[in-house]
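[1] Sequence and predicted model, in that order:
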Amino acid sequence: MIVVLLSYKVDIAEIDRLRPAHVDWLKQGVADGRLLLAGRQQPVTGGMFLARGSMDEVKAWAAQDPFALEGAADYAFVEVTPSILAPGLEALAQ
């Protein structure tokens, strides 16, 4: 699985303008089985999501994010293999 950290590169007003399309893209990722979770960083300087797939697959998918298409965020990708999970999160190890 891949942890993706987003860092906003533009004013929050531009992020807010793009957010509805970004949220639609995230929801489609859940429906497709690619996205496991997503959320904003606090303070709101970016976001993060956890995605299934190879590094290349997730990078290609993330490149279609409206934030990426508009150059509004930088992306950092970290591949992880879960080995210790809280009860109820066993599916993340698959």
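    On my side now, so go ahead. Residues are numbered from 1 along each chain as shown.

[2] use CA for all of it now, contacts and neighbours both
    Fine.

[3] Point me to the helix or strand that includes the residue most central in space within the chain.
    The centroid of the chain falls nearest to Phe49 when counting by C-alpha atoms, centre = their mean (3.0 Å). Per DSSP states H and E, Phe49 falls inside strand 46-51.

[4] Tell me which other helices or strands that strand touches.
    Judged by 3 or more C-alpha pairs under 8 Å, 6 or more residues apart in numbering; DSSP states H and E, the packing partners of strand 46-51 are strand 2-8, strand 35-40.

[5] Mean neighbour count, those strands: which tops it?
    Mean neighbours per residue, mean count of other C-alpha atoms under 10 Å, is largest over the helices and strands packed on strand 46-51 for strand 2-8, with a mean of 20.

[6] Comparison target, given below:
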Amino acid sequence: MFVLELGYTAPLDRVDDLLPAHVEWLDALYDSGMFIASGRKEPRTGGVILAVGERAAVEAAVATDPFVLAGVCAYTVTEFIATKTAAGLAEYRQTPPG
């Protein structure tokens, strides 16, 4: 599982101009099953997405975010092993290697 942390690198008015395209992009990745949760940070300096899949596929998806393409945000991609989850997320539980 991955935590994708977005940090805005441009003023919020530029981010807001791209928000409809970003939401369409999010919707497509929810439909694909890669994204399982997302939302804005408070204060509004970026956002956070929980994603599942192979690292290369997740990083490729991040590269297509309209925010990235327009240069208004930068991502930090952090992989973690979800060994414990709420019952509703049981399908995403993982076993650590070794």
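    Everything's here; your move. Everything numeric here is computed off the predicted structure, so don't read it as measured data.

[7] counting residues per helix, which one in the first structure is longest?
    Ranked by residue count, the top helix of the first structure under DSSP state H comes out as helix 12-31.

[8] re the thing from before, mean per-residue distance, the following helix or strand past the strand holding Phe49 of the first structure to the second structure?
    Note on strand 46-51 of the first structure: by DSSP H and E, the next helix or strand toward the C-terminus is helix 55-62. Compared with the second structure after fitting, helix 55-62 of the first structure has a mean deviation of 0.9 Å; criterion: mean C-alpha distance after the TM-score superposition for the first structure.

[9] do you know which of the helices and strands packed on strand 46-51 of the first structure lies nearest Trp25 of the first structure?
    strand 35-40 (10.0 Å; C-alpha to C-alpha).

[10] Which neighbouring elements make contact with the closest one?
    helix 12-31, strand 46-51.

[11] repeat that with 10 Å
    Applying 3 or more C-alpha pairs under 10 Å, 6 or more residues apart in numbering; DSSP states H and E, one finds that strand 35-40 of the first structure contacts strand 2-8, helix 12-31, strand 46-51.

[12] Mean distance of it to its aligned residues in the second structure, please.
    Relative to the second structure, strand 35-40 of the first structure is 0.7 Å off (mean C-alpha distance after the TM-score superposition for the first structure).

[13] residues near the closest residue to Pro82 of the first structure other than its chain neighbours, how many?
    Leaving aside its chain neighbours, Pro82 of the first structure sits nearest to Ala93 (5.4 Å; criterion: C-alpha to C-alpha, 6 or more residues apart in numbering). Look at Ala93 of the first structure: counted by other C-alpha atoms under 10 Å, it has 11 neighbours.

[14] Same question for Ser54 of the first structure.
    Ser54 of the first structure has 12 nearby residues by other C-alpha under 10 Å.

[15] need the contact list for it.
    Going by C-alpha atoms under 10 Å, 6 or more residues apart in numbering, Ser54 of the first structure touches Met1, Ile2, Ala60, Glu79.

[16] Please consider this matter closed, and thank you.
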